[in-house]
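Okay, here's the prediction I keep looking at, along with the sequence it came from:
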Amino acid sequence: MKKIIFFLLTIAIFFKSVGQDTKKLQEAQKLFAIKSFDKALPLYIEAIQSGVKEPLAFYQTGICYQKQQNIDDQVKGIPYFETAIKTGKGLPSSISLDLGLLYLKNEDLDKALIALSEYKNAVKADPKALNVANQAVETCHNAIALMSLPRNFTVHPFQGTANSKFTEYNPCVSADESVIAYTALRPNNGRTRSGDKFIEEIYVSYNKSGSWTEPKLIPIASDYNVGTAGISPDGQKMMIYIGGINDPGSLYQITKEGDDWSKPSILPGNINSPSSLETTCSITPDGKTIYFASDRVGGKGGLDIWKTELKANGTWGAPVNLGPDVNTSANEDAPFIHPDQKTLFFTSDGHNTMGGNDIFKSSFVGGKWTKPENMGYPVNTTANDNYFTLLADGKRAYFSSDRKGGQGAQDIYYIDMPENASTVPLTMIKGKILNAETGKPIPTKMYVIDKETKKDVEFVYDPDPKTGDYLIILPPAKNYDIVIESEGFLPYTLNVNIPNQDYFYELYQQITLKNIKQFDQVVGQEVSVKNAFYDTEQEVKTDLRKTHEAQLV
C-alpha cells in the first residue's frame, strides 16, 4: 500500500511540475509575441532547465538572446539555435540565417558559412532572401581575408571612466587630445521622453596632465535624442545631433568657454535639410570645409558623406556628394577629416565590411578620393566598429565598438599607431594669451593671413575667452602673419614661418600683454612671446611686429 501511495505522489508531483513548466513556457511565449524579449528570456530558460524540450522553445530562446544589446549576450543564443535545428522540424527557414549571423559575430567563420549555405538552399526560390544570404557570405569571406592578415595595432579600452555597463559611442577628440566628448545611453528614470527605456546624453572629459577627468554631463535642453556629431580640431566648437518630433535629426553647434558649453545653435548654410537625417560631421582646421553625413535626396543610398565649403563672401556653398568612390547604396556615416585635410575616415556597412559597420580610410589624391581602404583587423571586427578620430600628430586614434569583451553594448577604445605609420607634416601651435598685470585671459581674435597669396584673411581663430587657450594647425612650407586683436590693446602681428618639414611639429606659446602708461594715459604696450619648441630638428621661426591694420579692428 505504501508503494502505491509513493507512486501516486510521484506521478502527482511530475504532472504538477510539467504543468508549471508549461505555464512558464506559455507566459514566455506571450511575452515573445509582443516582443518583450528581456522579460521572456528568463522564463524560457527556467522552462528549459525544468525539462521543456520543444524545438520552438529553443528557437525562441535563441531569438531572445539575439535581441540583447551586448554581443557577449547575443552569442549565448548559438547553442539554443543549434539544439532547435538538431531536434526539430517546421521551424522558420530564417533560423539558419540567424545562426549564421551569430557565428559571424562570434568570429566562428567556418560554421557561419555552413549555416548560411543551408539558408541559401532553403530560400533559393526567393531572390530577396537569397541576396541577403549572398551578402552575408561575402561578409564572411571579407572577415576571413582581413583576419588572416592582422594589422599591427593593439586595441585598448579608453583609459578614463567613460565606459560602463550601458552604451558609450562616437568619441569626438580634439586634435591635441585635450578634450573628449561622447554620446551615452542612460536609463530614462522618467526625466524625459517617458516612453523611452534609455535616453541619449552627451558627456565631456578633459585631459589633465595625461589623466582624464571624471566625465561631466553637458545639459542639452531637448525632449528628443541628442548626441555628439563632431568637434573642431581646437576643441572650442562641438557639433551635436538633435532629433525632433517632425525632424529625423539635424546638426547644431555649441561653443566652449572654460569648462562650460553654450546653448545649441543650428549649423549654418545648407547642411541641414527638411525631412532628411543629418547625423555627424567634421570640420577642417581653417573652418572652411565641413564634411557631414545625410540621407538627403540625391545620394547614392542610405546615409552618404557630403561636403560644403565656405565661399569668399562668407556664405556656405551647396553641399556636394563625395561620389561613388566613397558612397555606396549602403550607409556611410561618421566622416572625420584629419587636420591634414586630405585623409578621410568614415564608417560604412557597405564596401568590403567584415561585419556590421567597419571603419574605412580614403585619401584625396590627384583631385579625387582614393578607393576606401578597410582599416583591417583588429580595428575592425565582425561586430560594429564606428566613429574613428585620429589625433593631429597621427600617433593615436579613438573609436567605439560593440565587440566582444566590452563593458556595455558599445564602448570607447583607442589604438596607438605603429612606429612605421606615415608621418604627418603639420605644425600645431598651442598657446595662451594673458594680461601681464592681472594674469587673466583676454578676449581675443586671431586673424591668419597667408603672406604668399596675400589674402586679406585666410581664417579666424577665437581663443577660449575664459582660459585664453588657442590651437592653430598649419601646413608645411608656408609663411603666415597672425594678426592678434585683444580687447583693450592695440593689434599686433606675429609672423610664423613654417619650414618644409616632413614630420609633425608642435610649438607652445605664451603671449602676455601689458599697457604702458604715463600720467594714467596709455602710450604704448609691451608684448611678450615665450616659445617652447617640442622639436629638435628645425624650429618654426616666429617674429613679433607692431601693426596698425585698422581694417581688422
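Cool, the structure landed.

Going by C-alpha atoms from here, please, whenever you check contacts or count neighbours.
Noted.

wait, is Gln20 part of a helix?
Yes - Gln20: assigned to a helix according to DSSP: H, G, I helix; E, B strand; the rest coil.

Quick check: it vs Leu56, distance?
Gln20 sits 18 Å away from Leu56, going by CA to CA, to the nearest Å.

So which of these two has more stuff around it?
Neighbours were counted for Gln20 and for Leu56 using other CA atoms under 10 Å; Leu56 has more, 20 against 14.

quick one, what contacts the more buried one?
84, 88, 91 (CA atoms under 8 Å, 6 or more residues apart in numbering).

Pasting the second one now:
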Amino acid sequence: MDKLVYLTLLIFGLMISIPGQSQNLIDKGNRLFEKKDYENALKALLDANAADDADVNFKIGMCYLYLETKSKSLPYLEKAFNAKSNISEDIHYYLGMAYQNNHQYSKAREHYEEFRSKNKKLYELATEKIFECEIGDSLTRKPIRAVITNVGAGVNSSFNEYSPLVSSDGQTMIFTSNRSTDDYKIKSGTNFEDIYIVRKAGSSWGTPEKISPNINIKFNDAAASLSPDGKTLFLYYEDGAGDIYTSHLEGSDWTKPEPLSKTINTPLFWETSACISADGQKLFFASNRPGGKGELDIWVSTLDAKGNWAKPTNLGSAINTPGNEDSPFIHPDGVTLYFSSDGLPSMGSNDIYKSEFKDGKWQKPVNLGYPINSIEYDGFFSISEDKKTGYYSTLRAEGMGSADIYTITFLPPAKEEKEPVLLASTEPAVQQPKVEEPKVIEQPKTKEPKVVEKPKEEPPVVIKEEPKVVVVTPPPAVTQPVAETKTPEPAATEFVDPIIEVHKANKVVTLLKGKVIDETTAQPLAATISLVDNITNKVITKINSNPQTGDFELIIPHGGNYGVATERQGYLFNSINFNLPQFAEYQEIDTHIIMVKAEIGSKVVLKNIFFDIGKSDLKPESIAEVENIKELLIINPQLSVQINGHTDNTGNAETNKALSLRRASAVVSYLIEHGINASRLTAKGYGSERPIVSNDDESEGRAINRRTEIEIIDAKG
C-alpha cells in the first residue's frame, strides 16, 4: 500500500514538474533571445520540448536565421506560420529567407512577393531578394562540375578560417584564423586574427602553427596573398585605417613586415587585400579610397622603371560596383582576375566572380556558379596554375562552425554539356535608387571574417540601421608651411532654420554626421559648419563641431542644391555638395571632413562652383562658394591664391584647356570685382592634363575630373 501511494505521488509530482520545467526553459530562452544571445536561447528553447507552441517554434526558427545553420529554420517557421499565420507582421520575409536557404526558390519567391505586396516601403528590398532567388534558381538548376570539400578539422575550427594561400606545389598552406582557447577573449571579442601555416602530411593537412612572431601582432593581422615563388607574403595590418604590408621568407623564417608605399596605403582609408601578378609588375588591391565606384573597389598599380609602385588606377565600372569588391586574385596567366563581390547579382551574400582582360579592357564578370557560390559569404578564392584546383573560404551549414576553408576540384565538362555562364550586370536589380527605409525589423548578424567587413553582408532579415556612406574630400599633400599665429578659435553662433525641423519630422532629410579632422595629424578639430541653399545663397544652418572629439551632426533637407562649407582659422575651407531630390528617402552619411592647413602648395576642390556645359559663366548657385573664397582672402591678407580649372578628356584638348582657363578666370574676375586685389589672384587652366581618376569609359570618373580648385601660391602678404 505504501509503495502504491509513493508511486502515485511520484507520478503526480512529475506531471506537475515537467510542465513547470518546460515553462522555465521557455522563459529562459525568451530572455536570452531578447538579449540577442541566440545560441544559448536556441538551446533553451529546444530543451523546452514545446513542439506545439507556435511562439517557441517561431523563436527557434529565428535563432537559426541569426546563426550559421539558417537552413534549419524552415520546419520551425513553417510550423509557427501554420499554427498562427499572424505570428509576425514580417513572417513572409522570414519564410522567404528560410526557403531560399533551402534552395526552394519558387516558394521563397511566393513569400517575398506576399511580403512586398503588404510592405510598400520595403518594396525594393523584397524585389532584391526575389532577384537573388531568380539567380539562385538559375545557377542551381545547372550546377558546375566541381567537387567542394572541407579541408578538415586539422585546419578548420569552430572559429573563422579564411584567406587560404597554397604554395605552387600544393604542400603548404598559409591562412588566417581568430581561433582561441581563452574564454575571456572569446566572450569579449578580443580573440584577434592571426596568420597560421600548415603543411601536408601525406594526403591530409598536418597541425597548424602560428607563422612567425615577426608577423603575428597583438591585434588583427591577416594573410592577403603569396607571391608565385612563395617567398613574399602580402598581409593586412590594422595600422591607420588598415594597410597592406609585405614579409619575405629568409631561410626558414619570415622577416618583420614593412608597409607598401604611400601610393598604395592611405592614412585615412582602408586597404584590405592585395595580389601581385606572376611577373611581379602589377599589384591588384582593394581599397575604399576616394575616386572609386562604391565602397571597397579593386585597383591596380604598375611597377615603374625605378622599382616603385605607380599611382593606382581603378579597374572601372566593368569590375567595381556601388557595393564591395574584395580579395582579388590574379591568375598566373596575367589576364584572369578572380574576386569577391556583394554588388554584382548574387545568390545572397558575397559571391566569387572572374573576369578576363581582352582587347584592352576587363570583360563583364562571370559568376563562378553553384555549388561554389552559396547564399552565404563566399570569398578569398585562389586557383592553381592549371585551373583544376581552387581554395576559398565560405560559410556552410555543414561546416565546422563559422567560416571554413574548402578546396574545389574542377571536373572536365560532361559530354554534350555546356557549362552555364551567368554574366553579372552592374545594373541594379531594381530601377529605383537603392536607398533603404528606416527599418523596424532587427537584422541577424552573419559572422564573417573581420577583414571581410567591410564586405557588406546579406542578412536574413531587414536592416534596422540606416545605410552609411563614407564621403571624404581628399586633399593633396602639403608642401611648404606658413607661419601661423595661434589665436583662440571663436565659436560661431549656432542656428537652424525652422524648415529643417519640418523636414526632419517627415523623415525627408539626410543626416550628415562624423568628425572634422586635420589632414596631416588626423586630430579632431573645432570648426564651423554651414549649410547653404545654393539656389537662394542663404545660410540655413550653422553648427560647431565638438572641440574635443570633432564630432558633428548636420540635417540636410531634401529637394534642393546645398553646399556644406567647413571653416577654421588657419585652414582652407572644406566644400561638399548635395543635390537631393524632393522625394529621396531618409539616409545617414558618415564622413570625415578633412581640413587642409592654409600653407603654400595646399589646394582643395571647390565642390560648389557650377558652369553650364561648354560655358564659362558662373552659375548663380556658385556665388556662395566664391564668397567663401573672398572671406578667406579678407581674413588672411598674407595669402595669394591660384584658381585652377580642369576638364575631362572628352573633346578637343586645346578647346578643353581654353575652357578651363576661362572658367578659372571667371572666379578670379568675380573676386576682383568684389574688392580683392588682382595681384593676389592668378587663374590657370589645365584642361585634361591633371586627372584625379581615370577618364576611360567612366562617366563618374569624368565628373570627378571636371573641377575647380583653389591653391595657395604665396603667403608673404
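Received it, and whenever you're ready, just let me know what you need. These figures come from a predicted structure and were not determined experimentally.

what's the neighbour count on the aligned residue in structure 2 for Asp416 of structure 1?
Using TM-score structural alignment, the partner of Asp416 of structure 1 in structure 2 is Thr409. The number of residues packed near Thr409 of structure 2 is 17, by other CA under 10 Å.

So which residues of the stretch 1-150 of structure 1 form helices?
For the stretch 1-150 of structure 1, the helices defined by DSSP state H, counting those that start in this stretch occupy 2-33, 37-49, 55-66, 71-74, 78-87, 94-105, 109-122, 127-148.

In CSV: the ones you listed, plus distance to Ile472 of structure 1.
Output for these, formatted as CSV (distance: least, CA to CA, whole Å):
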stretch, distance to Ile472 of structure 1
helix 2-33, 56
helix 37-49, 50
helix 55-66, 47
helix 71-74, 41
helix 78-87, 52
helix 94-105, 42
helix 109-122, 47
helix 127-148, 37
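
Quick one: residues contacting the residue nearest to Ala51 of structure 2 when sequence neighbours are not counted.
Distance criterion CA to CA, 6 or more residues apart in numbering; nearest residue to Ala51 of structure 2, sequence neighbours excluded, is Asn57 at 7.0 Å. Residues in contact with Asn57 of structure 2, defined by CA under 8 Å, 6+ apart, are 50-51, 76-77, 79-80.

same thing but 10 Å
By CA atoms under 10 Å, 6 or more residues apart in numbering, the contact list for Asn57 of structure 2 reads 45-46, 50-51, 63, 73, 75-81, 83.

what about burial for those, which qualify?
45-46, 50, 63, 73, 75-81 (16 or more other CA atoms under 10 Å).

Provide the aligned range in structure 2 for the helix or strand harbouring Ile516 of structure 1.
In this assignment (DSSP states H and E), Ile516 of structure 1 forms part of strand 505-518. Using TM-score structural alignment, none of the residues of structure 2 align to strand 505-518 of structure 1.

Give me the buried positions along whatever helix or strand comes next after that strand.
Going down the chain from strand 505-518 of structure 1, the next helix or strand is strand 521-533, by DSSP H and E. Going by neighbour count (16+ other CA under 10 Å), the buried part of strand 521-533 of structure 1 is 527-529, 531.

Report the contact partners of the aligned partner of Ala229 of structure 1 in structure 2.
Using TM-score structural alignment as the criterion, Ala229 of structure 1 maps onto Ala224 of structure 2. Residues near Ala224 of structure 2 by CA under 10 Å, 6+ apart: 162-165, 174-176, 195, 233-236, 244-246, 272-275, 285, 327-329, 380, 451.

what do you get for Met400 of structure 2?
Neighbours of Met400 of structure 2 in contact, by CA under 10 Å, 6+ apart: 150, 152-153, 156-161.

mind running it again at 8 Å?
So Met400 of structure 2 contacts 153, 156-158 (CA under 8 Å, 6+ apart).

Kindly give a single PyMOL line that selects the buried subset of those residues.
Restricted to buried positions by 16+ other CA under 10 Å, the PyMOL selection for those reads:
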select buried, resi 156+157
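
Which of the contacts of Met400 of structure 2 are still contacts in structure 1?
Retained in structure 1 by both residues aligned by TM-score structural alignment, their matches' CA atoms under 8 Å are the following of the contacts of Met400 of structure 2: 156-158.

can you redo the residues you listed as CSV with distance to Glu356 of structure 2 and secondary structure?
Compiled in CSV, the kept ones among the contacts of Met400 of structure 2 are given as follows (distance: CA to CA, whole Å; DSSP: H, G, I helix; E, B strand; the rest coil):
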residue, distance to Glu356 of structure 2, secondary structure
Asn156, 32, coil
Ser157, 35, coil
Ser158, 36, coil
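
Could you save these as JSON lines and add columns showing distance to Leu10 of structure 2?
Conversion of the kept ones among the contacts of Met400 of structure 2 to JSON lines gives the following (distance: CA to CA, whole Å):
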{"residue": "Asn156", "distance to Leu10 of structure 2": "48"}
{"residue": "Ser157", "distance to Leu10 of structure 2": "45"}
{"residue": "Ser158", "distance to Leu10 of structure 2": "43"}
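
Just give me the match in structure 1 for Ser317 of structure 2.
Per TM-score structural alignment, Ser317 of structure 2 is aligned with Pro324.

my bad, should have said Pro257 of structure 2
In structure 1, Pro257 of structure 2 lands on Pro264 (TM-score structural alignment).

contacting residues around the closest residue to that match other than its chain neighbours?
With sequence-adjacent residues excluded and distances taken as CA to CA, 6+ apart, Pro264 of structure 1 is closest to Ile254, at 4.9 Å. Ile254 of structure 1 is in contact with 237-240, 261-265, counting by CA under 8 Å, 6+ apart.

Equivalent analysis for Tyr162 of structure 2, please.
175-177, 380, 392-394, 403-405, 449.

Just send these back as JSON lines, with neighbour count too.
What follows is the contacts of Tyr162 of structure 2, written out as JSON lines (neighbours: other CA atoms under 10 Å):
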{"residue": "Phe175", "neighbour count": "24"}
{"residue": "Thr176", "neighbour count": "26"}
{"residue": "Ser177", "neighbour count": "28"}
{"residue": "Phe380", "neighbour count": "25"}
{"residue": "Tyr392", "neighbour count": "25"}
{"residue": "Ser393", "neighbour count": "23"}
{"residue": "Thr394", "neighbour count": "30"}
{"residue": "Ala403", "neighbour count": "29"}
{"residue": "Asp404", "neighbour count": "30"}
{"residue": "Ile405", "neighbour count": "28"}
{"residue": "Pro449", "neighbour count": "27"}
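
I'd like these written out as JSON lines, with secondary structure and distance to Ile499 of structure 2 added.
Conversion of those to JSON lines gives the following (DSSP: H, G, I helix; E, B strand; the rest coil; distance: CA to CA, whole Å):
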{"residue": "Phe175", "secondary structure": "strand", "distance to Ile499 of structure 2": "55"}
{"residue": "Thr176", "secondary structure": "strand", "distance to Ile499 of structure 2": "52"}
{"residue": "Ser177", "secondary structure": "strand", "distance to Ile499 of structure 2": "52"}
{"residue": "Phe380", "secondary structure": "strand", "distance to Ile499 of structure 2": "49"}
{"residue": "Tyr392", "secondary structure": "strand", "distance to Ile499 of structure 2": "53"}
{"residue": "Ser393", "secondary structure": "strand", "distance to Ile499 of structure 2": "51"}
{"residue": "Thr394", "secondary structure": "strand", "distance to Ile499 of structure 2": "49"}
{"residue": "Ala403", "secondary structure": "coil", "distance to Ile499 of structure 2": "49"}
{"residue": "Asp404", "secondary structure": "strand", "distance to Ile499 of structure 2": "53"}
{"residue": "Ile405", "secondary structure": "strand", "distance to Ile499 of structure 2": "55"}
{"residue": "Pro449", "secondary structure": "coil", "distance to Ile499 of structure 2": "44"}
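
This completes my enquiry, with thanks.
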